[in-house]
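**Q** Here is my input, please return the structure:
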Amino acid sequence: MDGLTVIGIVVAFSAVIGGNYLEGGAWHLLINYPAAIIVLGGTVGAAILQTPKNILRRALILLIWVIKPPLLSQKKTIKQVVSWAEIARKRGLLGLDTIIASEKNIFIKKGLQMLVDGTCAAKIKQVLENDIILLKQRDNDAAGFFESMGGYAPTVGIIGAVIGLIHVMGHLGSPQELGPALAIAFVATLYGVSMANLICLPVANKLRAHVNRVAIWQQLLVDGISAIAEGDNPKAIEARLSGYCL
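**A** Take a look at the predicted model:
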């Protein structure tokens, strides 16, 4: 699990709850189920309404990256590429067939297959870089789902506040019912703003950071596989890729 994610969540919500406590408020005053239903349901529903099914599916898949980001090591990948170059140098490109058979990553598998098939370096680079652009766009669109939730949440919170005020106006003759109605009004606004700024927008930005990291890792592979296709020796490839570790 990503420790920084846990730290961020704890610090953010501790600040809100702790600030409320220091102001003399009780923590249970921040709990209001009708307000939570309005804000959460309205926000999620609006975001789903604007999102195509394939992007929504991808967004749910990417959500795990918030707590369990993709394990990518530039140094290990460079060593892996250098080992491919050594195999190609000793046994020829067909020697990479066994690696392709056991490789699970689709991007790597595609690049190595093109290499074994004798595709020129320029063509390999063109095809794989086009894949990087398309994959990055797809994943950024998926991260945009959570960004859209961050945009809708405060507005839905205001809707909850208006609903609460409507109830207040309807119970002016019953003072005992004014408290709960006012609570929905103010807590809904708090939920909307908090959901946007403490959860949705940070999640979207974190996912975009991971998307960029994956794209850089894929570009490393493109440069490495292209270098093998050009016939560069393993040491030269290692030197060429070392910049990715800076």
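**Q** CA only for contacts and neighbour counts going forward, please
**A** Will do.
**Q** before we move on, which element is the residue nearest to L178 when sequence neighbours are not counted in?
**A** Setting aside the residues directly before and after it, L178 is nearest to V168 in space (Cα to Cα, 6 or more residues apart in numbering), at 5.5 Å. Remark: V168 resides in helix 121-170, with elements defined by DSSP states H and E.
**Q** Report the distance from that helix to the chain centre.
**A** Distance of helix 121-170 from the chain centroid (Cα atoms, centre = their mean, to the nearest Å) equals 10 Å.
**Q** Can you list the buried residues in stretch 16-36?
**A** By 16 or more other Cα atoms under 10 Å, the buried positions in stretch 16-36 come out as 17-18, 30, 35-36.
**Q** give me the element the residue located most distally from the centre of the chain is part of.
**A** Here the chain reaches farthest from its C-alpha mean at G173, the gap being 49.7 Å by Cα atoms, centre = their mean. Using DSSP H and E, G173 maps to neither a helix nor a strand.
**Q** hang on, the earlier thing: from the contact counts, what lies against the helix holding V168?
**A** helix 33-50, helix 53-62, helix 106-116, helix 178-194, helix 201-229 (3 or more Cα pairs under 8 Å, 6 or more residues apart in numbering; DSSP states H and E).
**Q** To compare against the first, here's the next sequence to fold:
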Amino acid sequence: MDFTGIVGLIAGIGLIIFGIMGDEGSIALIRFIDVASMAITFGGTIASTLIAFPISYFKRIPSQLKITIQKNRYDPQHYIETIVDFAKEARKKGLLSLEEKANQQSDRFLRESVLLVVDAIDPDKVRDTLDNELDCLEERHSQGWQFWEKSASFAPAFGMIGTLIGLINMLANLNMDSSAGSSALGAGMSVALVTTFYGSLAANLILTPIGHKLHMRHNEEMLCKQIVVEGVVAIQAGDNPDHIERRLKAFLNEKKRDYDVHGGTAGAEGERVGRSKKKK
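**A** The predicted structure follows:
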């Protein structure tokens, strides 16, 4: 598991509590607990998200949260090594020899990509088929992180709405009780601002980071799948395995490239992250 997200959340909450308590201790913390403010901020955020997205998006929340705490399952170096092994096998025994090895792969996309080549489908159709699948995958994944990012935009808005409600009530009470002094005004103002605090906290410590983590996991997966696409197309074209390896290593960050292999750099494509393909 990837515990960095959990550690970050606990650390963030802990530091905020530490900052709130300061020299006053738990007494100061009580000022930041207001049930009505929680209802307005969190309830309003959930309500707006329900309006913006169908219920099916909410059903995906457990699986999406699971993704954020799982270790990255996609290692580009592993995919490059696998593709190079396929290329060497094809060069020695022909494309048909790849079928048995392809069926042993646990990654469905890799398995089906190699089988497309084995079936001797036109190279342009192979690329079009795989690129179309990646387009559909990207569309599905984008729905996930957009759900969290949109929710993050709602939270501060409802925090501000709660603050406005609190200010209106506070000013109305002051008008009814003109004897109330500056101390009453300060107390009412602090309660009104708690909702803004809740909204900012929810957006910046929970919702936005989850959306970003999902987007990052998507990019990691898409990078490996793009390596597969380029690799199988190169295998079908009969490219030299060494050339294929150099070409695919261009997808890696500079620090991850193995410069000792075949004594060369990977080329200009190294800055590529995620998917970057030409639309046809």
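**Q** TM-score for this pair?
**A** The TM-score (TM-score structural alignment, normalised by the length of the first structure) is 0.83; 244 aligned residues with a Cα RMSD of 3.1 Å.
**Q** so how far is L60 of the first structure from the residue nearest the centre of the first structure?
**A** Centroid check for the first structure by Cα atoms, centre = their mean gives L207 as the closest residue, at 2.0 Å. Distance from L207 of the first structure to L60 of the first structure, counting by Cα to Cα, to the nearest Å: 11 Å.
**Q** do F186 of the first structure as well
**A** For F186 of the first structure, the distance to L60 of the first structure - Cα to Cα - is 30 Å.
**Q** Between the two, point out the one with more neighbours.
**A** Each of F186 of the first structure and L60 has its neighbours counted (other Cα atoms under 10 Å); F186 has more, 19 against 14.
**Q** Can you find the partner of that one in the second structure?
**A** Alignment note: F186 of the first structure maps to L193 in the second structure; criterion TM-score structural alignment.
**Q** same thing with D97 of the first structure?
**A** Under TM-score structural alignment, D97 of the first structure pairs with E99 in the second structure.
**Q** now for the host helix or strand of that match, which elements pack on it?
**A** Taking DSSP H and E as the definition, one finds E99 of the second structure inside helix 98-103. Secondary-structure packing of helix 98-103 of the second structure (3+ Cα pairs under 8 Å, 6+ apart): helix 76-93, helix 108-118.
**Q** Out of those helices, which gets nearest to R127 of the second structure?
**A** helix 108-118 (9.3 Å; Cα to Cα).
**Q** Let me have the helices and strands packed on helix 98-103 of the second structure in JSON lines, adding distance to P156 of the second structure and mean neighbour count as columns.
**A** JSON lines is the format used below for these (distance: least, Cα to Cα, whole Å; neighbours: other Cα atoms under 10 Å):
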{"stretch": "helix 76-93", "distance to P156 of the second structure": "38", "mean neighbour count": "18"}
{"stretch": "helix 108-118", "distance to P156 of the second structure": "40", "mean neighbour count": "19"}
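**Q** TSV for these, including distance to C224 of the second structure?
**A** TSV is the format used below for these (distance: least, Cα to Cα, whole Å):
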stretch	distance to C224 of the second structure
helix 76-93	5
helix 108-118	10
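**Q** ok, now how distant is the closest residue in space to T195 of the second structure that isn't next to it in sequence from A39 of the second structure?
**A** Beyond its immediate neighbours in the sequence, the residue positioned closest to T195 of the second structure (Cα to Cα, 6+ apart) is G159, lying 4.5 Å away. Separation of G159 of the second structure from A39 of the second structure (Cα to Cα): 10 Å.
**Q** And the two? Which one has more around it.
**A** Shown here are G159 of the second structure and A39; by other Cα under 10 Å, G159 has more neighbours (29 against 14).
**Q** Need the counterpart of that one in the first structure.
**A** For G159 of the second structure, the residue aligned by TM-score structural alignment is G157.
**Q** pretty sure that match contacts I184?
**A** No - contact criterion Cα atoms under 8 Å: G157 of the first structure and I184 do not qualify, at 9.7 Å.
**Q** And K249 of the second structure, how far from G14 of the second structure?
**A** From K249 of the second structure to G14 of the second structure the distance is 42 Å (Cα to Cα).
**Q** of the two, who's got more company?
**A** Higher neighbour count among K249 of the second structure and G14: K249, with 25 against 12, using other Cα under 10 Å.
**Q** Now the aligned partner of that one in the first structure. Nearest residue, chain neighbours left out?
**A** Matched by TM-score structural alignment, K249 of the second structure corresponds to S242 in the first structure. Distances taken as Cα to Cα, 6+ apart put I78 closest to S242 of the first structure, at 7.6 Å, once the chain neighbours are dropped.
**Q** and that neighbour, what does it touch?
**A** 220, 224, 238, 241-242 (Cα atoms under 8 Å, 6 or more residues apart in numbering).
**Q** Repeat that for K125 of the first structure.
**A** Contacts of K125 of the first structure by Cα under 8 Å, 6+ apart are 222-223, 226.
**Q** on that earlier part again, can you tell me which of the helices and strands packed on helix 121-170 of the first structure is most buried?
**A** Stretch with highest mean neighbour count among those: helix 178-194 (a mean of 22; mean count of other Cα atoms under 10 Å).
**Q** Which residue comes closest to L174 of the second structure once chain neighbours are left out?
**A** Nearest non-adjacent residue to L174 of the second structure, counting by Cα to Cα, 6+ apart: A180, 6.3 Å away.
**Q** The one you found touches L171, doesn't it?
**A** No - counting by Cα under 8 Å, A180 of the second structure sits too far from L171 to count as a contact (10.7 Å).
**Q** corresponding residue for the residue nearest to S242 of the first structure in the second structure?
**A** Using TM-score structural alignment as the criterion, I78 of the first structure maps onto I80 of the second structure.
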